[in-house]
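Chemist: okay, predicted coordinates and the sequence, questions at the end:
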Amino acid sequence: MRTTIIKKTLRVPTSGGAPGDGAVVARQLDAALIRSGFKASRELLEHVSNLAAAEEFAAEVVRAVKELIGARGQHNPYFKEFPHNVPGTLAFWWECVRDAVEQGVEPTGNLLDLPKYGRVQHSYEEMLAAHDDLIPSLKDRVTVVRLGGTLEEEVQRLFEELATSPIPLAENDRTVLGELAMLAEDVELDVPVRENRAILNAVRLVAQRPLRDVDTVTDVLRLAAEASGGDVTLEEPTRFRSFRRPERRALLQALDQIAESKLGDVGQHREAWKRLGERLHPHEYPFDRAQDVFAVARREKVARSFAGQVEMAFAENDVERAVSILAKAPGLLLRQLDRLLRNGAEDLATHVAAAVPEVSSRVLVSVLEHLENRTTPDTARVFATRARKVWIADDDREPLEPEAVAQIVEVVENELVRRLPEYSELVVDDEVLDVVVPLTGVEEGFGVLPRGSKLSFDGDVLRFFVHWRQQAKRTDYDLSAVLLNERFEYKGQVSWTQLKDGGVVHSGDVTDASNGATEFIDVQRIKSTAKYVVPQVNVYSGEGFDDVAESMFGFMSRDLDQMGKPFEPSTVRARSSMRGKGKVALPVMFEREGDTWSGTWLHLYLRGSSWGNRVEENRDVVKLIAAAALRRKYFTVARLRDLFARKESTVDAPAIRVGLAQDETGTVTTVSELGKLLSD
């Protein structure tokens, strides 16, 4: 848990060990952190200096930050001198064939059958010897690691930060929240996200403590799924476990206390309710309304939901009746605005004004973002689920009337301005202006930003990498890149089938990851003619992103004269875990802008094929996604700053500063905390 806290917060819990002289270890700690692109705060160094068991404490800190940036593994490329002396693709393949013949192996036409192909032919130490030391640069990243409170205090602090998050958490954060809930004190908290409520209630259920904040049937279903080790988002089917009798009673009693008007929600997850009923045995308990829930699931009783009533109104072309029904469910009204506008609903701004006080800020922001992308036609619609799956369809919708959209946007913006906190001064760092205000949690990692966020950085060379380690069977991931011009037209690609193309170089195909494998691609700014570079990671064979022991994507930048080995921790700008159901990952895309680079986060997964995914087969889809991602208007920090400007400052209120990372004062609002500025 100490390591988790360091990785999540860059705060190091204090040690309760005996005092002593750890001054030498403190200097060693700072030197080790600097080599990885980190710096220990003065308070942290003083704390280590006064510890008797300083070595063990410092080693844990270094281990945590190395895990954070992906530096724990040995990143050994196939070509040990990469990016230098990488051969042409065909020349390399013929070399592998000649090697096979010399060893008495009959070539079969399958590269994987050649002894030299896909298997690193040198040791990690031999690779290191082929590279000069990295020359430090002022452009290298330096991230401060600070001293926190005691382990118990940091557990409680992180628990409350995650539990009270105004946006749904990413999968890894939900796991951490569940672990923390078993360690932290169960205090009264305002938990706005229902998935988080279910995670906390699952711990209470097992401990036979009273459940809290359960007011819909879906809350109970989420709770049962979480308590069974399933998917609390209900996007994936859960195999419910056998519940103990006190647990069954608690779940059924929670259902029995839910208003009858909420029974219409059962139909959204009918099959899950039927499976859960087999585990809870509701007929054995005197809870009539709980039994009604399962009767609705079995279609023995009818309960129409709000959504069903709305659909009937639309089917009968009665838009005004649809509006009157939706007015009773403000959140649903906001989510149906596009459809209502397309169907000619009148005086919608008035209905929206009445609804917005009851709608979460997250929904309001998503409505603004959606409407502002609907007044002009688009060539394609790119859909992305919360699970990051993506698909594309033609956009055959008529654009919305700009005047009608403007009226609703004004109403929604006014409500958001009202919710903004009082402030005496607002300072927004330039580097976060193009960061998207998060509506859901992002992938686990370092420097990871919400989808659509743009991050600019310098460097003559852009280098991105994938690292994976298989779990049970041989697994081959392929790092590739699609190269596009300024009109998003295809200019080329770099992958295992084409190791070099116009200033872009691949480090070589590695096809087995028993002990971990890494592939790199280098893009030299002055040599590459591509305007856009879109990396992708293809599952060619073996385990998917959710099945491997670990998988990550990251990127770094450096100047040509810095030298160094292929993976230098201090040059890493970001590192993101890859966890998704698809077979093709699109983590980020890059744009060349004069002397700088900018990266736009995508966090998307294409379904792909079960085997043999290659860049040649999906490059056209990637072009569409890249164009759509850059053309889309996002709700960014710059937009949030404009809303603050409409709210007069207050002399006695605190100053607010928004940045990518905390400063020495610890008062910066970071990207993950932006949602709290729009408290409901």
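Modeler: Yep, that arrived. Numbers count the residues shown, from 1 in each chain.
Chemist: going forward, measure contacts between C-alpha atoms and count neighbours the same way
Modeler: Noted.
Chemist: quick one: the helices in the stretch 401-550 of the chain, in order.
Modeler: Here the stretch 401-550 of the chain has its helices, by DSSP state H, counting those that start in this stretch, at 402-419.
Chemist: what ranges does it have for its strands?
Modeler: 426-428, 445-446, 454-458, 461-469, 476-484, 490-494, 500-501, 504-506, 517-524, 532-541, 550-558 (DSSP state E, counting those that start in this stretch).
Chemist: turn these into a markdown table, columns for distance to residue 633.
Modeler: Below are those laid out as a markdown table (distance: least, Cα to Cα, whole Å):
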| stretch | distance to residue 633 |
| --- | --- |
| strand 426-428 | 20 |
| strand 445-446 | 25 |
| strand 454-458 | 12 |
| strand 461-469 | 26 |
| strand 476-484 | 21 |
| strand 490-494 | 24 |
| strand 500-501 | 32 |
| strand 504-506 | 30 |
| strand 517-524 | 28 |
| strand 532-541 | 18 |
| strand 550-558 | 25 |
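Chemist: which of those strands sits closest to residue 284?
Modeler: strand 550-558 (45.1 Å; Cα to Cα).
Chemist: closest one to residue 658 among the strands of the stretch 401-550 of the chain?
Modeler: Of all those, strand 426-428 comes closest under Cα to Cα, at 4.8 Å.
Chemist: give me the contacts around the closest one.
Modeler: Strand 426-428 is contacted by residues 641, 644, 655-659 when judged by Cα atoms under 8 Å, 6 or more residues apart in numbering.
Chemist: out of the residues you listed, which end up buried?
Modeler: 644, 655-656, 658-659 (16 or more other Cα atoms under 10 Å).
Chemist: tell me which of the residues you listed fall in helices.
Modeler: If you go by DSSP state H, those have residue 644 in helices.
Chemist: just the buried ones among the contacts of strand 426-428: which are in strands?
Modeler: Within the buried ones among the contacts of strand 426-428, residues falling in strands by DSSP state E are 656, 658.
Chemist: kindly indicate which of the buried ones among the contacts of strand 426-428 lies nearest residue 492.
Modeler: For the buried ones among the contacts of strand 426-428, the nearest to residue 492 is residue 659 (36.8 Å; Cα to Cα).
Chemist: check contacts around that closest one.
Modeler: Counting by Cα under 8 Å, 6+ apart, residue 659 has contacts 428-429, 431-432, 668-671.
Chemist: which residues in the stretch 101-250 of the chain form helices?
Modeler: Using DSSP H, counting those that start in this stretch, helices in the stretch 101-250 of the chain cover 124-129, 151-163, 171-183, 194-206, 217-227, 245-256.
Chemist: relative to residue 596, which of the ones you listed is closest?
Modeler: Of these, nearest to residue 596 by Cα to Cα is helix 124-129, at 28.8 Å.
Chemist: and of the helices of the stretch 101-250 of the chain, who's closest to residue 372?
Modeler: helix 194-206 (28.0 Å).
Chemist: comparison target below:
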Amino acid sequence: MNKMLDIYINRKNKVSVEKLVETKDKEKSVIYVATILKNIEEYGYTFSEELIEALKNKSTEDLVKFYLDLKETIKLQVGEGIISQMKPMYPNFPKQVMEADYIELFINAMVHYISCGSILPEYKEEERFPLISSKDKKLTIIDLGTEEDLFNIYNELLSSKAVLSNHDKEDLVWFVDNMTKKQIVNLLPNEIVIKETLSFITPFIINKVGFNTKIANYYKTATDVLRLILVMNGYSSAIDSSEVKWLRPMKTRERKCLVQLLEGCSSIEADMFRNRTLWLKALNRLHPGNFKKCKKVNNAYDKLIKNKKIPTFKSKLEKMFEEGNVTEVVNLLSKRPGEFARALDRTVRLVKADDLKVQLDNRLNVVKAFDKVANLVSTPILLQLMSYFKKRSSENDVRVFFPKGNLAKAYVIDENIEVLEKKVCDTIVFVCQKHLRGLYSAKEMLGNVYIDDRLKDFVVPTSQRNASKSLKNVARGSKFKIAEDVNFIRAFVYWKNHDDIDLSAYFLTEDFKEIGTIAYYDMRNRGLNACHSGDIIDGANGASEYIDIDLESALNKKVKYVLVSVYNFSNKPFSDLEECFFGYMERTGVNDGKVFEPSTVKHRTDLSTKGDFNNSVIIDVENREIIICDLSSESAPYFPNNANTNKIGLINGLKGIINHSKPNMYDLAKLHADARGMNLVEDKLEADTLFLVDKEDMPVVNSSEDEIKEQTCITLYDVDYIISNLL
């Protein structure tokens, strides 16, 4: 696989053709380009005009190589790279399953189970009617890029204000390995905000270009240095003393570098006492006594050994909360605006008075104190605070929690928190919006701005830590509209190796009552007109399962939600599997075309989390929306891992997604437009900057009638740009 092409296609839907050789026979190249276009259309892709023109000037030999690399890449994007293994147990699915006698299905399953998955039923594959394409079918446009633009992804990832995913980190390492030393240093941003990213990439950069002052300047606190030490020892950057059993001996060069980094940090003593156990282990390996000039480090080490306790910020704050001293709490939090933002709800609730008007006024005084320091709070936190307090004055049945470092494992509890006054919540929202506009106004102007209303359906990617690599990278909770002429959703899962992966669909009413389940133990439901393609218990060299969901039949049966989930019946985490991915297709009919038609794939995502069951997508049947879920968890021990034994987890995952209070992309774009734009316009042709769902939504310019103007287009899928420049 061409990794560079894979990164550029996956992240920006662009290719660079600068290194392709120019041709002297343009007429022949035009034929080759037309052939490439015809072939990639099968996978749902096409080229922009700029790319077509650039390719027409390239040699046929290079065009052939370019096409083969491109085809391999886009096949992997849609999940068709292993088409020979995408065949279901019943080749004439779904018609064959719906019409089969129950005894036939039962016997086939028993033979398959008894043979440990080695025997599959044999049927002749019938010829199928060609695929009936959706009239709303849109092809994904691959645009012309440059090598400079490609390598700028490295800068955008490092500049991100959201925590990176594992595949983001893999791509970062590829850039460090494949860029020149000069490129690596020159493209380093002024600041790396996310400390996890900093500690992860530092060893790779040092290994390639050596240690330099630019890297050193990123390290501000003792905790930053501790994260780096943990990463250098093979641990995650999460500060977890229970995880760290042993630290390796370090070379003199490493010890000197780390001690000097620590010496350059401020307020190291209090910082180190917060993680005393870990620092004692680390300093035992660093031997700071060998570096006499580093007096701050040696003094702190001495106090750590003697356990001369230093009151920490957290201990002071908790004591003040326990005492109920609002004034002292506010004064202390004002010294750390980020902590103030995180504790704002709790601080407001600390204010109590018998007279409700007095209570309201005093709570608003807390908000005023926050207002004075809110400009020092990071923009992602302000965004999340704004969205949270928009819903905070209303009652909710549940609260949703996403554990740090394990965002994919949401858990839900009953809501029992005090409802806040609407005026307090509205004031906090206003304060957040005011400071966000102020912070964003320092960026370059956008001119006239157009914002697509559909961006309200998509969540801002404020954290990517557990995001999976996907065909379309969007945040959890984002909603895709189902095309009008689509009647069926076909979900699929693919996996490899000797594991048993199961695909299930759980049908629920609006108040979460069960209507039915489609799974390996209940393969069809004639009332819902839904069915399963057959349970394969051994992936071996690659296997697939499918579920067809009839939207109209589900709606007629009062179904509101369909939860589509994937289970690892082998009870091991998805991260241990060689390969596993989930996706869904939008189909007009179900018996036309192949069972797996790459051009109908609307979403595909790798399953690589540490859970063994995954709530993949939620189908909102009534609103005809697909909600991206991708929430993983661990199944109940001692019970089979399936939809029936995980009903509570399934419903909690559903509640967690539909009750979220995350900022949406429209609100983010509107804040930038207010702060940096001239006017909001309704005509795309009048805009200088467009915030769109996809590049296919760019305005069509009639060069004979319209004045051609240069426009900047920011789409939902420009995730790297969003997390580095818009957050």
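Modeler: Nice, thanks for sending it over. Here the structure is a predicted model, which means the values were calculated and not measured.
Chemist: on that earlier part again, for PyMOL, what selects the buried ones among the contacts of residue 659 of the first structure?
Modeler: The following PyMOL line selects those of those that are buried, judged by 16+ other Cα under 10 Å:
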select buried, resi 428+432+668+669+671
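Chemist: same list (the contacts of residue 659 of the first structure) but as TSV, adding distance to residue 607 of the first structure.
Modeler: TSV is the format used below for the contacts of residue 659 of the first structure (distance: Cα to Cα, whole Å):
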residue	distance to residue 607 of the first structure
428	38
429	38
431	33
432	32
668	39
669	36
670	33
671	29
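Chemist: ok, the contacts of residue 659 of the first structure vs residue 563 of the first structure, which is closest?
Modeler: Looking across these and measuring by Cα to Cα, the closest to residue 563 of the first structure is residue 431, at 27.1 Å.
Chemist: what does that closest one align to in the second structure?
Modeler: Correspondence of residue 431 of the first structure to the second structure, assessed by TM-score structural alignment: residue 454.
Chemist: before we move on, back to that, which of the buried ones among the contacts of strand 426-428 of the first structure sit farthest apart?
Modeler: Longest span within these, Cα to Cα: 644 and 659, 15.5 Å.
Chemist: name the helices or strands packed onto the host helix or strand of residue 627 of the first structure?
Modeler: Using DSSP states H and E, residue 627 of the first structure sits within helix 615-631. Counting contacts by 3 or more Cα pairs under 8 Å, 6 or more residues apart in numbering; DSSP states H and E, helix 615-631 of the first structure packs against strand 380-384, strand 476-484, strand 532-541.
Chemist: could you list the buried residues of that helix?
Modeler: For helix 615-631 of the first structure, by 16+ other Cα under 10 Å, it's 615, 618-619, 622-629.
Chemist: which residues sit against it?
Modeler: Residues contacting helix 615-631 of the first structure (Cα under 8 Å, 6+ apart): 380, 382, 452, 480-482, 484, 488-490, 493, 495, 534, 536, 538, 589, 600, 602.
Chemist: can you put the buried residues of helix 615-631 of the first structure in JSON lines and add distance to residue 371 of the first structure?
Modeler: What follows is the buried residues of helix 615-631 of the first structure, written out as JSON lines (distance: Cα to Cα, whole Å):
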{"residue": "615", "distance to residue 371 of the first structure": "34"}
{"residue": "618", "distance to residue 371 of the first structure": "30"}
{"residue": "619", "distance to residue 371 of the first structure": "29"}
{"residue": "622", "distance to residue 371 of the first structure": "25"}
{"residue": "623", "distance to residue 371 of the first structure": "24"}
{"residue": "624", "distance to residue 371 of the first structure": "21"}
{"residue": "625", "distance to residue 371 of the first structure": "20"}
{"residue": "626", "distance to residue 371 of the first structure": "21"}
{"residue": "627", "distance to residue 371 of the first structure": "19"}
{"residue": "628", "distance to residue 371 of the first structure": "16"}
{"residue": "629", "distance to residue 371 of the first structure": "16"}
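Chemist: output the helices and strands packed on helix 615-631 of the first structure as JSON lines; include the columns distance to residue 279 of the first structure and mean neighbour count.
Modeler: Compiled in JSON lines, these are given as follows (distance: least, Cα to Cα, whole Å; neighbours: other Cα atoms under 10 Å):
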{"stretch": "strand 380-384", "distance to residue 279 of the first structure": "34", "mean neighbour count": "15"}
{"stretch": "strand 476-484", "distance to residue 279 of the first structure": "40", "mean neighbour count": "26"}
{"stretch": "strand 532-541", "distance to residue 279 of the first structure": "38", "mean neighbour count": "25"}
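Chemist: out of the ones you listed, which comes closest to residue 160 of the first structure?
Modeler: Nearest of these (Cα to Cα): strand 380-384, 29.1 Å.
Chemist: so the closest one corresponds to what in the second structure?
Modeler: Strand 380-384 of the first structure maps onto residues 398-402 of the second structure, going by TM-score structural alignment.
Chemist: taking the centroid of the second structure, which residue is nearest it?
Modeler: residue 467 (3.2 Å; Cα atoms, centre = their mean).
Chemist: chain neighbours aside, what residue packs nearest to that one?
Modeler: residue 165 (5.5 Å; Cα to Cα, 6 or more residues apart in numbering).
Chemist: map the one you found onto the first structure.
Modeler: In the first structure, residue 165 of the second structure lands on residue 170 (TM-score structural alignment).
Chemist: quick check: that match vs residue 196 of the first structure, distance?
Modeler: 11 Å (Cα to Cα, to the nearest Å).
Chemist: look at these two and report which has more neighbours.
Modeler: Using other Cα atoms under 10 Å as the criterion, residue 170 of the first structure and residue 196 rank with residue 196 on top: 25 against 15.
Chemist: quick one, what contacts the residue nearest to the more buried one when sequence neighbours are not counted?
Modeler: Among residues not flanking residue 196 of the first structure along the chain, residue 163 sits closest, at 6.0 Å (Cα to Cα, 6+ apart). Taking Cα under 8 Å, 6+ apart, we find residue 163 of the first structure in contact with 177, 189, 191, 196-197.
Chemist: would you mind finding the match for residue 587 of the first structure in the second structure?
Modeler: Using TM-score structural alignment, residue 587 of the first structure lines up with residue 616 in the second structure.
Chemist: right, I mislabeled it, should have said residue 32 of the first structure
Modeler: Counting by TM-score structural alignment, the partner of residue 32 of the first structure is residue 39.
Chemist: what number of residues lie near its match?
Modeler: 15.
Chemist: secondary structure element holding it?
Modeler: Per DSSP H and E: residue 39 of the second structure is located in helix 26-41.
Chemist: wait, a strand at residue 269 of the second structure?
Modeler: No: counting by DSSP: H, G, I helix; E, B strand; the rest coil, residue 269 of the second structure is not found in a strand; it is helix.
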